[in-house]
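Engineer: just coords:
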């Protein structure tokens, strides 16, 4: 109909506090690497593969956020799960951000394409090493900010171990990539603003 579409993606949030947040009380075994899985236990998430991967990594502490009761109503929460896998349930915003800030690695996975995960934006705000699902949309947008994994347990496990081995270089990639994403957002915002002004001028 002659319209011109413009897309303004989510902006990288400013989540870093003036001083480090205190760790939430549920964080355990702090001598081990702390892995945060941003999960909501929705159908598009490879929950079984995540749990299986965490079961095979007792040398790490893995936290799964969100309402695990969605899928564990008829299953034992302790079934095939190591004690180093923590199901946080819903937590306050402050505990959620504190967990992310105090984690060594953030993992956000989906089985769907055409999705940009909010958890990825949050992790980037904290300059955290990041693992995302290997989809065309995520690769195209986040580029070399993240490591990309297939959604099976073996690939998830291998990606986590690889990321932790090169975490310093991953942090550097996140910091550089964040600058590019912010610049892209600003350019898109300016373009949309100019379009709005031109439309208003035609009235």
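Structural biologist: Sure thing, it's come through. The shown structure was predicted, so the numbers you read here are calculated from the model rather than taken from an experiment. Numbering: from 1, shown residues only.
Engineer: Only C-alpha atoms from now on, for both contacts and neighbour counts.
Structural biologist: Will do.
Engineer: Pull out the buried positions in stretch 124-137.
Structural biologist: Of the residues in stretch 124-137, 124-135 count as buried by neighbour count, 16 or more other CA atoms under 10 Å.
Engineer: now swap in stretch 104-124 and tell me
Structural biologist: When neighbours are counted by 16+ other CA under 10 Å, the buried residues of stretch 104-124 are found to be 104-110, 116-117, 119-124.
Engineer: try stretch 55-71
Structural biologist: The neighbour-count check on stretch 55-71 (16+ other CA under 10 Å) flags 55, 57, 60-68 as buried.
Engineer: now what about that stretch, what contacts it?
Structural biologist: When contacts are taken as CA atoms under 8 Å, 6 or more residues apart in numbering, the neighbours of stretch 55-71 outside the stretch itself are 28-29, 32-42, 54, 80-91, 157.
Engineer: another one to put next to it:
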């Protein structure tokens, strides 16, 4: 999105992660964000949510500073789930932005439950990852890449069970497993075919993505579109995904789908490994279709922002 729309990307990191320091970290981030907006004096400000109180702060600053910059709220799916959806005035704040971006049709339907109409809502699906593959997978390889955040919607126990049921497959789990509520399970007793990488660099992740045979993406929550699935499509890789409505809508015949149980996961992976060439071709085809669709959606958003810009200059 940054390359296409040409905005300057600013990341304001937290200053603390514990429950006691987080409120002070948020305040520090608010101040730094507003200071940057004041210095740069932009025509358009893109803000990613959550946190869902950031729209309130930005709208208040625009009102009291008398600046006329437009606001685009780029809403991550979790904006519309607890706890963030419970922030008072969320719907009020979003309705006062110039555009509200959501990234799949399921979330677009969810926004109506909080009273957000269609006049500012923009569906901009996640673009397939722009991946440069420097290596290729060995045709005899049976490595499965499993990118994890170890959050509550990921059925980690089922992945462990699947690894035990399929000792001929190597499971490579990325991410910080110490965040997992059952982290003690990773210290001992894991099957030898389940490998943990912890945090890795982007270059190392892309190498694993290049050389793996199948990408496995799992969630227990509807409406989650899985970044890993877009990365797999961008890399033209076979996929096994959780059987949810939104994932079927987005990835269709380019993936095999499973229930979040060890037996179902192991069985789907065996099938994907057997059909890896066919699934890889379908993933490449889907990448082309999704690129065309994303470009059309992005063009429509760009046009609407240009129209708003002309109107503001006329005023």
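Structural biologist: Structure received. These numbers come from a predicted model, not from an experiment.
Engineer: Any chance you could compute the TM-score here?
Structural biologist: Taking TM-score structural alignment, normalised by the length of structure 1 as the basis, the two superposed chains have a TM-score of 0.88; 194 aligned residues with a CA RMSD of 2.0 Å.
Engineer: before we move on, back to that, keep only those of the buried residues of stretch 124-137 of structure 1 that are in strands.
Structural biologist: For those, the ones inside strands are 130-133, with DSSP state E as the criterion.
Engineer: Put the buried members of the contacts of stretch 55-71 of structure 1 into a PyMOL selection.
Structural biologist: Command for PyMOL that selects the buried part of the contacts of stretch 55-71 of structure 1, burial taken from 16+ other CA under 10 Å:
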select buried, resi 28+34+35+36+37+38+39+40+41+54+81+82+84+85+86+87+88+157
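Engineer: now, which of the contacts of stretch 55-71 of structure 1 lie within strands?
Structural biologist: Secondary structure assignment (DSSP E) places 34-37, 85-89 from those within strands.
Engineer: and which of these is nearest to residue 170 of structure 1?
Structural biologist: Comparing those against residue 170 of structure 1 with CA to CA picks out residue 35 as the nearest, at 14.8 Å.
Engineer: Residue 65 of structure 1 - that's part of a strand, no?
Structural biologist: Yes. Secondary structure of residue 65 of structure 1 (DSSP: H, G, I helix; E, B strand; the rest coil): part of a strand.
Engineer: and it, what pairs with it in structure 2?
Structural biologist: Taking TM-score structural alignment for the superposition, residue 65 of structure 1 sits opposite residue 174 in structure 2.
Engineer: what about residue 183 of structure 2, neighbour count?
Structural biologist: Residue 183 of structure 2 sits with 13 neighbouring residues when counted by other CA atoms under 10 Å.
Engineer: no no, residue 159 of structure 1
Structural biologist: 20.
Engineer: Ignoring the adjacent residues along the chain, who's closest to it?
Structural biologist: Take residue 159 of structure 1 and drop its neighbours on the chain: the residue closest to it by CA to CA, 6 or more residues apart in numbering is residue 149, 6.4 Å away.
Engineer: For residue 161 of structure 1, see how far away that neighbour is.
Structural biologist: Remark: distance between residue 149 of structure 1 and residue 161 of structure 1 (CA to CA, to the nearest Å) = 12 Å.
Engineer: which of these two has more neighbours?
Structural biologist: Neighbours around residue 149 of structure 1 and residue 161, counted as other CA under 10 Å, are more numerous at residue 149. The numbers are 21 against 14.
Engineer: which ones are touching whatever residue of structure 2 lines up with the more buried one?
Structural biologist: For residue 149 of structure 1, the aligned residue in structure 2 is residue 258 (criterion: TM-score structural alignment). Contacts were defined as CA under 8 Å, 6+ apart; by that measure residue 258 of structure 2 touches 240-243, 264-265, 268.
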